[in-house]
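Student: With the sequence up front, the predicted model follows.
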Amino acid sequence: MRTALPRTPAAAPRDCDPPMHRLEMRMPEGLPFAAGTFDSIGPMSRAAFPHRHTFYEIVHVTRGTGTHVVDLARWELRPPHLGLILPGQLHHWEDARGLDGHVVLFTGDFLLDHPGDRDLLRRLGENPWLTLDGPTHARTGLLMAELVEEYGHGADGFATVLRSLLHVLLVRTARLRGPGADGPGASGPPPGRPAAVAESFARLLARTGTDGRPVRAYAELLGVTPGYLTEAVRAATGRTPGTLLREARTREAQRLLARTELSVRQIAARTGFSDPAYFCRFFRRETGTSPGDFRKHHDRRAPSIEGGPPPA
């Protein structure tokens, strides 16, 4: 595994855009996941130039000096830290010296066993840089080391173990409050009604995002117009409610295809589609493959994760 710049014209950044890194998997049984030290992940794990990812990155910094920059927020390194970089965020390491620790990389596709982890990641992204106390640092270090060891051995069932360990890491990190926060963004999203509307939409989406209701139905539930909801969600996430709804339905369909024996017709109904043929067209448009092919080849592909979320 390594992180890499896109090699195809379709994935290359536009002129004046920062580079977009992807996960490049080389194992025949490769998963959209990697874990290791800064050294083993490669030089791009310490990239000093602004760039974006198509994947999530969790860093446990145990040593080093300098500054970590995410979008417009800057954090001076005073290890130990635990940090999260979300897909699409602009980040780099500035004047970093002696940077050491562990790095975990994964895409949204890796979260099929724990779909609720996406909501955890979204909430953790509101406070993405933590300074850890001694006991928390020790527990986090042990968990990160387990992830690295399990990934390196690749024994039978390692994908399930990795997903479970990652879930534990996210849940434990979500419990950290107050004194664990340090630097810009520690108090969460900016106050104001648009932020509150976006947060309420996210909670509704986590509960009902696969039942097929349109954006206007969410706007009615929240007591705002569809246009106001779109602007609030776009301001908070950089994306539209429609995009997030499509992604929620796609993720649930992927989970059901990969983890259950339900028929395509049943999965279509479970994800809010009355017409299985339309569901198949939707799934192919969103994922680039048919439901049948996804079920047949899941976890046996060697993905090179490129591009970003589906267009709004």
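Tutor: Everything's here; your move. Numbers count the residues shown, from 1 in each chain.

Student: For the rest of this, base every contact and every neighbour count on C-alpha atoms.
Tutor: Fine.

Student: any idea what sits nearest residue 106, other than its immediate chain neighbours?
Tutor: Nearest residue to residue 106, sequence neighbours excluded (Cα to Cα, 6 or more residues apart in numbering): residue 33, at 4.2 Å.

Student: Now do that neighbour against residue 57, distance only.
Tutor: Distance, residue 33 to residue 57, using Cα to Cα, to the nearest Å: 10 Å.

Student: any residues in contact with both of these two?
Tutor: Counting by Cα atoms under 8 Å, 6 or more residues apart in numbering, the residues touching both residue 33 and residue 57 are 104-106.

Student: can you map out the strands along the chain?
Tutor: Taking DSSP state E as the criterion, the chain carries its strands at 2-4, 20-24, 33-37, 52-53, 56-70, 73-76, 81-85, 91-106, 129-131.

Student: would you list these in CSV and tack on distance to residue 233 and mean neighbour count?
Tutor: Conversion of the strands of the chain to CSV gives the following (distance: least, Cα to Cα, whole Å; neighbours: other Cα atoms under 10 Å):
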stretch, distance to residue 233, mean neighbour count
strand 2-4, 30, 19
strand 20-24, 23, 25
strand 33-37, 28, 23
strand 52-53, 21, 24
strand 56-70, 20, 19
strand 73-76, 20, 15
strand 81-85, 19, 22
strand 91-106, 22, 19
strand 129-131, 23, 24
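
Student: With distance to residue 228 added, can I get the ones you listed in TSV?
Tutor: Shown next, in TSV, are the strands of the chain (distance: least, Cα to Cα, whole Å):
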stretch	distance to residue 228
strand 2-4	38
strand 20-24	30
strand 33-37	37
strand 52-53	28
strand 56-70	27
strand 73-76	27
strand 81-85	28
strand 91-106	29
strand 129-131	30
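
Student: For residue 215, which of the ones you listed is the nearest?
Tutor: strand 56-70 (26.6 Å; Cα to Cα).

Student: So which residues make contact with that closest one?
Tutor: Contacts of strand 56-70 (Cα under 8 Å, 6+ apart): 74-87, 89-108, 140-141, 144.

Student: now that strand and strand 33-37, what's the angle there?
Tutor: 60 degrees (axes from the mean of the first three to the mean of the last three Cα atoms, to 10 degrees).

Student: so what's the residue in the chain sticking out farthest from the centre up against?
Tutor: Farthest-out residue of the chain from its mean C-alpha position, per Cα atoms, centre = their mean: residue 275, at 30.0 Å. Residue 275 sits next to 268-269 when contact means Cα under 8 Å, 6+ apart.

Student: and here's the other structure:
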Amino acid sequence: MPDRIPTYELYGEYLAGTRSDPVHHETIRERSSQHDWTIRLHRHRKLAQVFVLRTPGVAIRLGDLNFRSQEPVILLVPPGVAHGFRFPPDILGDVITLRPALLREDTAQRLSRLGEAGGAMLPRQGARHFDTIETLMAQLREAMRDFGPDRAELLDTILRLVLIYVDADRAAAQPLGALPAPQEQTLHESQVQAFCGAVEAHFASPMTLESYAAEVGVSKPHLNRLCRRILGTTPNALIRQRRLVEARHLLEFTRHSIADIAARAGFADPGYFSRSFRSDTGMTPGTYRRLHGS
């Protein structure tokens, strides 16, 4: 795929931030409603996704393939395959994003086998376990909110069942033809990945772009060009995004003061932090905490 196709963690996000779960769940509406129901062509180099689309009429693109769903479908997208969607405004559905590196070995192997077989679209009419997979998605959503001692085992068990049923229904899969194989990582993509790793390590510090570039082994202008071409954003915007991810996490799960959270997330000026946070979320840090705090 050409470099101009963005590579995200989740759509519109470039860094994992504080996410450490092997699976992420959200409804289709949560993200698509923020983007006028259009998810532009993008890819996840190390993540696989399973979509349950209960509403027909979804325009789907996988690699160079374009088609429209005629009924509720389950869609499996392997890592590295470019994909995009145009959803109807009344869309109902879920998506789970799987991080193979954090899965238990047998679950990761099952996911790998499914990925090697390429993408698949399972229509409700032919998929015997469609309703079961829907039920498991609802259970997974509830399990994500459970922070008890058995959380990891519960998530893995539900996820493994989802993959077992998807695999069992592959015989009913609508053929999509051969998907283009994900390209090997280029030197420039490796450099961008190294920059993202450096941001994860140093976002809370006042580290300069010159220092980031030196750590990656490129010049500052070259780092700017790489990020714009491969990620579609600037290095400074990426660092700011990572700091805001950290701030949201601290607002949700700690009782630190707003000024303390700003400092912990890497913002030297609490006023600038509040303005940036409001620009990003549409609300003040205090309002966000009242709505989302645990």
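Tutor: Sure, I can see it. The structure displayed is predicted, hence computed values, not measured ones.

Student: What's the TM-score once they're superposed?
Tutor: After superposition, the two chains reach a TM-score (TM-score structural alignment, normalised by the length of the second structure) of 0.51; 210 aligned residues with a Cα RMSD of 5.4 Å.

Student: one step back: from residue 103 of the first structure, how far off is the residue nearest to residue 106 of the first structure?
Tutor: Taking Cα to Cα, one finds residue 33 of the first structure at 11 Å from residue 103 of the first structure.

Student: how many other residues sit next to the alignment partner in the first structure of residue 283 of the second structure?
Tutor: Structural alignment places residue 283 of the second structure opposite residue 289 in the first structure (criterion: TM-score structural alignment). Residue 289 of the first structure has 14 neighbours, counted by other Cα atoms under 10 Å.

Student: what's the answer for the one 3 residues further on, then?
Tutor: Residues lying near residue 292 of the first structure (other Cα under 10 Å) number 12.

Student: Please report the distance of it from residue 195 of the first structure.
Tutor: 39 Å.

Student: same check, this time on residue 189 of the first structure
Tutor: For residue 189 of the first structure, the distance to residue 195 of the first structure - Cα to Cα - is 7 Å.

Student: so what corresponds to residue 238 of the first structure in the second structure?
Tutor: With TM-score structural alignment as the criterion, residue 238 of the first structure matches residue 232.

Student: Can you tell me how far that match is from residue 224 of the second structure?
Tutor: 10 Å.

Student: Please apply the same query to residue 218 of the second structure.
Tutor: Distance, residue 218 of the second structure to residue 224 of the second structure, by Cα to Cα: 10 Å.

Student: ok, now residue 112 of the second structure?
Tutor: Relative to residue 224 of the second structure, and taking Cα to Cα, residue 112 of the second structure is found at 34 Å.

Student: residues in contact with residue 250 of the second structure?
Tutor: Residue 250 of the second structure makes contacts with 256, 261, as judged by Cα under 8 Å, 6+ apart.

Student: which residue lines up with it in the first structure?
Tutor: By TM-score structural alignment, residue 250 of the second structure lines up with residue 256.

Student: shouldn't residue 38 of the first structure be in contact with residue 101?
Tutor: Yes - applying Cα atoms under 8 Å as the test, residue 38 of the first structure and residue 101 come out as touching, 6.3 Å apart.

Student: which one in the second structure is aligned with residue 197 of the first structure?
Tutor: By TM-score structural alignment, residue 197 of the first structure lines up with residue 191.

Student: and that match, how many neighbours?
Tutor: Residues near residue 191 of the second structure, counting by other Cα under 10 Å: 19.

Student: Ok, residue 137 of the second structure next?
Tutor: 24.

Student: next one: residue 208 of the second structure
Tutor: There are 12 residues near residue 208 of the second structure, going by other Cα under 10 Å.

Student: repeat for the one 5 residues further on
Tutor: The number of residues packed near residue 213 of the second structure is 21, by other Cα under 10 Å.

Student: Also residue 273 of the first structure?
Tutor: Neighbour count for residue 273 of the first structure, taken as other Cα under 10 Å: 20.

Student: Tell me the counterpart of it in the second structure.
Tutor: Looks like residue 273 of the first structure aligns to residue 267 there (TM-score structural alignment).

Student: surely that match meets residue 273?
Tutor: Yes - between residue 267 of the second structure and residue 273 a contact is recorded at 5.9 Å, counting by Cα under 8 Å.

Student: Which residue in the second structure aligns with residue 53 of the first structure?
Tutor: Aligned partner of residue 53 of the first structure by TM-score structural alignment: residue 39.

Student: Kindly reformat the shared contacts of residue 33 and residue 57 of the first structure as a markdown table containing distance to residue 264 of the first structure.
Tutor: A markdown table is the format used below for these (distance: Cα to Cα, whole Å):
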| residue | distance to residue 264 of the first structure |
| --- | --- |
| 104 | 33 |
| 105 | 31 |
| 106 | 27 |
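
Student: Please name the nearest non-neighbouring residue to residue 154 of the second structure.
Tutor: residue 143 (7.0 Å).

Student: how much space is there between that neighbour and residue 159 of the second structure?
Tutor: Separation of residue 143 of the second structure from residue 159 of the second structure (Cα to Cα): 11 Å.

Student: Could you check which of the two is surrounded by more residues?
Tutor: residue 159 (23 against 17).

Student: can you give me the helices in the stretch 201-312 of the first structure?
Tutor: 215-222, 226-237, 241-259, 264-270, 276-287, 291-297 (DSSP state H, counting those that start in this stretch).

Student: Can I get those in JSON lines including distance to residue 204 of the first structure?
Tutor: Listed next are these as JSON lines, based on distance: least, Cα to Cα, whole Å:
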{"stretch": "helix 215-222", "distance to residue 204 of the first structure": "8"}
{"stretch": "helix 226-237", "distance to residue 204 of the first structure": "13"}
{"stretch": "helix 241-259", "distance to residue 204 of the first structure": "11"}
{"stretch": "helix 264-270", "distance to residue 204 of the first structure": "17"}
{"stretch": "helix 276-287", "distance to residue 204 of the first structure": "22"}
{"stretch": "helix 291-297", "distance to residue 204 of the first structure": "26"}
